[in-house]
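Colleague: with the input below, show me the fold.
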Amino acid sequence: MDRIVLNPAQKALRINLDPNVYGTFAEIGAGQETVRHFFRAGGASGTIAKAMSAYDKDFSDAIYGKEKDNRYVTEVRLRKMLDHEYGLITERLDREKHPDKRFFAFANTVATINFAKTFKGHGWLGLRFQTSPEKEPNEIIIHIRMHENEAKYQQETIGAMGVNLIHGAFHLWDDPRELLHSLYDNISRDAIEVDMINFLGPDFENVDNRLMSLQLIKNGFTDAVIFGPEGNNLLPAEVLYKKNVLALRGSFRPVTKVNIDMIKKGYRMFVKERKVERDKLVVLFEITLNNLLSEGEIDEQDFLDRAEILCSLGQTVLISNYQEYYKLVDYFGRFTPRRSGLIMGIPNLEEIFNEKYYRNLNGGILEAFGKIFSKDIKIYVYPFKPTAKSKLTTSKNLKVHPRFRPIFDYLIYNGRIVDIDDFDESILHIFSREVLRKIRQGEDGWEGALPAYVDNIIKENGLFGFEVQEDVEKGGK
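Modeller: Have a look, this model is predicted:
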């Protein structure tokens, strides 16, 4: 049965009428936009133990402590707020007097649009809450990017999303996917973007936050998410801010020796660039949503299999909805002006020069190339040789349509497109789709196409449809 969508006033009243939900609100930066819904709904005295806004930095520092970097709209600040406020509830409220209460602490720290409208605003919302009085609390942390052009509208949207978060936590905690959907109840997806979410706590032990990241993109709540080697979701702005970015796009289904050779050799070339600082470099393995949809619907287990291997190899993973490279480059440009690099094989380079991807642009392929190469970007091209008898293809002998040949030659001449020369020719015949076919059909010989230990990971965890082949002894009659 479809879920009935309530408006913020109805959700706030439903929470207020629950005699066992009790907690505090601490909101900084956009006013007490969430708690006012609960005050206006009626019956708030049974729900709200305290509501506050510490706008002055000195007051805020006195309560939550001073930040070393003097930044207040951060996850670190949000967690300090949750720690402090939830700690006060458990310290000041006697459990014997409130045996049935499910405590919570809601907090947000937000910077709305500036007067000149050059900065749209962003913020952190978080909730620490119990699903039953005897349980340890859970946490839901989200990061938002705002897109509305008026502060008052942004404040209203933040308030509604805060209500949705609290209502979802208490009524949909056992269905995180539906809880995620409910965040946008009565809110336009064009108004606000959720680009990071993490579920933590005893009731979310079986929740894979990488899957929650995938849901953000699948549902159109954001266009790109990043998760780290530990499998935790990361804030893109924190990962990419003023960094040199080196990205490799692929299916990684599974990761092969070719993928590793591409990233190693591309990395060696990239760090030699004068404008690249090794200590400010982030390497990303990127998978597009289009790639995940290659066989129709998204196969979540297939996605997790890829993620499991990449994380096991210590890699940071970007999942994006940017099929076209110019959108990916533009995305990096939001966060960093520093030099970035893209590592790609010959087939992907050929795709860049395919006009069909730019029909939605008034300037077509020329506009797309302007978007890519107006940024400080270099493309590192890995050669292509599918069979032993095939001719090795590099950027030097790649066939490009005559109309685009002058552009291609210009980019080669200016060093914006460069070949990876130090490659391992003995592995060029390896293709992940062939490896995947052998794994699924139980054929031998696929292990040698993979980096060390990856075959063990696949076998031990039964990834990509691998099944342990058991010997069957045939006895006589």
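
Colleague: from here on, just use CA atoms for contacts and neighbour counts.
Modeller: Noted.

Colleague: please enumerate the strands of the stretch 51-200 of the chain.
Modeller: With strands called from DSSP state E, counting those that start in this stretch, the stretch 51-200 of the chain shows them at 102-111, 122-129, 138-146, 192-200.

Colleague: which residues does the longest one contact?
Modeller: If I follow you right, that is strand 102-111. By C-alpha atoms under 8 Å, 6 or more residues apart in numbering, the residues outside strand 102-111 that reach it are 20-30, 72-74, 77-78, 81-82, 85-86, 89, 121-133, 166.

Colleague: could you give the angle of that strand to strand 122-129?
Modeller: Interaxial angle of strand 102-111 relative to strand 122-129 (axes from the mean of the first three to the mean of the last three C-alpha atoms, to 10 degrees): 170 degrees.

Colleague: tell me which residue is most central in this protein.
Modeller: For the chain, the residue sitting closest to the mean C-alpha position, by C-alpha atoms, centre = their mean, is V225 at 1.6 Å.

Colleague: and for comparison, fold this next one:
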Amino acid sequence: MNLVILYANNNENMSNFFAEDLSLPGDRIIDQKQAISDKTLKINLNKNIYGSFAEIGAGQETARHFFRAGAASRTVAKAMSAYDKQFSDAIYTVEQDGRYVTESRLHKMLDHEVKLLEERLDQNEHPDRIYFSYANTVATIDFAKKFKGHGWVGIRFQNEAQGEFNEIILHIQFKENDVLLQQRTLGTLGVNLIYGAFYQYHDPKKLIHHLYDHLDKDQLEIDTINFSGPAFKSVDNRLMSLFLVKNGMADAVMFAPNGKNILPANTLFRKNVLLLRGSFRPVTIVNINMYQKSLHQFLTKNNLSEQKTAVIFEITLNNLLALGEVNEQDFLDRAELLCALGHTVMISNFKEYFKAVDYIWNYSQEKIALTIGLPSLIEIFDAKHYTNLPGGLFEGLGRLFKHGLEIYVYPFLNENDEIITSKNIVLHDESLKPVYNYFVGEEQIIDIKNFEPQNLKIFPHKVLQKIWNNDESWQNDVPEKVAKLLKANNLFRKKDSL
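Modeller: Model (predicted):
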């Protein structure tokens, strides 16, 4: 049976219906793509939703949808754009770095606009109103079409009358090559975000999914999103990062040791980068030894400053899917340990190393290095991993090493207890040895020195097996801090749940 509901702009009864709909539990929200005009009209007809719009850089594209839908006076307290830099600075103050498309700028916009709502609107006159402020600060594609543009978008809102404010902040990268298309995309995204804040906040994953209503992933990428406030007190933003990558909304996301999602561009911009890829299930003393030794060699060899060097621990989606479906608790266990050790974590869908290097190069043209185990180096020179490239293995190697990449290699202990390094390595195809030797000679493949031979038999999967078997010797294979966390939080204990 199909149900069709017709409504008019000034129907007070329909407005009351939507007000009641606001309180529906998350699992009763209709999981269906609604027309943008339907979303804006539904909000406009809800007499209790009221707020302001502040949009800088791409026109008042979001507010325009609400004005076109009709009954906008019920929703829009103010809509503005401060395009002139002096006007913008006078309203929102000056940024220390002089930039305008920043997260800091967006927060200042939301702070200012919410303050005005509270100062200028009489809550006693409308005790049932819930207020919001939507803002964006955006740079669209430049005239030369060299930089496609990006922006910060956010909403601060109440989900109950006179309640505390909640916040959703996201960063987007435009992919379209036309400024008008980017403006329309931004407007659609803005409507989806505002609608989601009021009608889908019970289920943040559903909210994120519906941000792409009437949009395609080829139009924009969401590479950072953070939820905060009482409505999202149970939300782990690291899981929201994972959701973005898992659903193809972002190629890679990052989160800081405090668990907050951070913008990859800000983390990598003009930094030397050391990237460590692994399962980290769990982090072992070998992982830490690889990190410490390779970082020291990388800095010393290139005369680099540690303060200007970003160390990134990368977990690929392919690694997380090795168990079948992505297990969120397993992911959080890994993330918990890395964050506790003070590391920045990147989740990516880069199966091939050259894609990770290309991604980093987009944000930093400084020195880039990889730290890997010797078995991974053997796989890099295996042609089967490059069948999807027209130039095969040679194209893959060219893309990997073209930016002067350095690979720091941790040795491997084979079944004969022989230590294998880059010097005595055996490739799958030994005819590639001259190519391999070229990169060794150019010092782009470098052995990690001063490693600890007694630890070469430590592997994460063996440590995990010890934990499952209640073999307490696993504590000798991980850093002391990791051992304490593993025991205190009972991490990786349930084999059947993984």
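
Colleague: please state their TM-score.
Modeller: Overlay of the two chains. TM-score (TM-score structural alignment, normalised by the length of structure 1): 0.96; 466 aligned residues with a C-alpha RMSD of 1.2 Å.

Colleague: coming back round to it: deepest of the strands of the stretch 51-200 of structure 1, which one?
Modeller: Highest mean neighbour count among the strands of the stretch 51-200 of structure 1 (mean count of other C-alpha atoms under 10 Å): strand 102-111, with a mean of 26.

Colleague: what's the angle from that strand to strand 138-146?
Modeller: Taking the same axes, to 10 degrees, one finds that strand 102-111 of structure 1 is oriented at 20 degrees with respect to strand 138-146.

Colleague: strand 102-111 of structure 1 vs structure 2, average distance?
Modeller: Superposing on structure 2 and averaging over aligned pairs (mean C-alpha distance after the TM-score superposition for structure 1), strand 102-111 of structure 1 comes out at 0.3 Å.

Colleague: so that strand matches what in structure 2?
Modeller: Under TM-score structural alignment, the match for strand 102-111 of structure 1 in structure 2 covers residues 130-139.

Colleague: and if you look at stretch 352-372 of structure 1?
Modeller: By TM-score structural alignment, stretch 352-372 of structure 1 lines up with residues 380-400 in structure 2.

Colleague: and the matching stretch, how far from the chain's centre?
Modeller: Between the centre of stretch 380-400 of structure 2 and the centre of its chain there are 27 Å (C-alpha atoms, centre = their mean, to the nearest Å).

Colleague: please confirm that the residue nearest to the centre of structure 1 is located within a strand.
Modeller: Yes - assessed by DSSP: H, G, I helix; E, B strand; the rest coil, V225 of structure 1 belongs to a strand.

Colleague: that one against V239, yeah?
Modeller: No - assessed by C-alpha atoms under 8 Å, V225 of structure 1 is found out of contact with V239, at 10.6 Å.

Colleague: L93 of structure 1 -> structure 2?
Modeller: L93 of structure 1 maps onto L121 in structure 2, by TM-score structural alignment.

Colleague: against P127 of structure 2, how distant is that match?
Modeller: Using C-alpha to C-alpha, to the nearest Å, one gets 11 Å for the distance from L121 of structure 2 to P127 of structure 2.

Colleague: one more: V153 of structure 2?
Modeller: Per C-alpha to C-alpha, V153 of structure 2 is found 28 Å from P127 of structure 2.

Colleague: again, but for V253 of structure 2
Modeller: Taken as C-alpha to C-alpha, the span from V253 of structure 2 to P127 of structure 2 is 41 Å.

Colleague: hmm, back to that, ok, and what's touching the match of stretch 352-372 of structure 1?
Modeller: With C-alpha under 8 Å, 6+ apart as the test, stretch 380-400 of structure 2 has contacts from 352-355, 357-358, 379, 427-429, 432, 436.

Colleague: from those, which ones fall inside strands?
Modeller: In strands, judged by DSSP state E, none of those are found.

Colleague: tell me the one of the residues you listed nearest N470 of structure 2?
Modeller: Closest approach between the contacts of stretch 380-400 of structure 2 and N470 of structure 2, by C-alpha to C-alpha: E379, at 33.3 Å.

Colleague: where's E55 of structure 2 relative to L106 of structure 2, distance?
Modeller: Applying C-alpha to C-alpha to E55 of structure 2 and L106 of structure 2 gives a distance of 10 Å.

Colleague: those two - which one has more neighbours?
Modeller: Comparing E55 of structure 2 with L106 by other C-alpha atoms under 10 Å, the one with more neighbours is L106, at 27 against 24.
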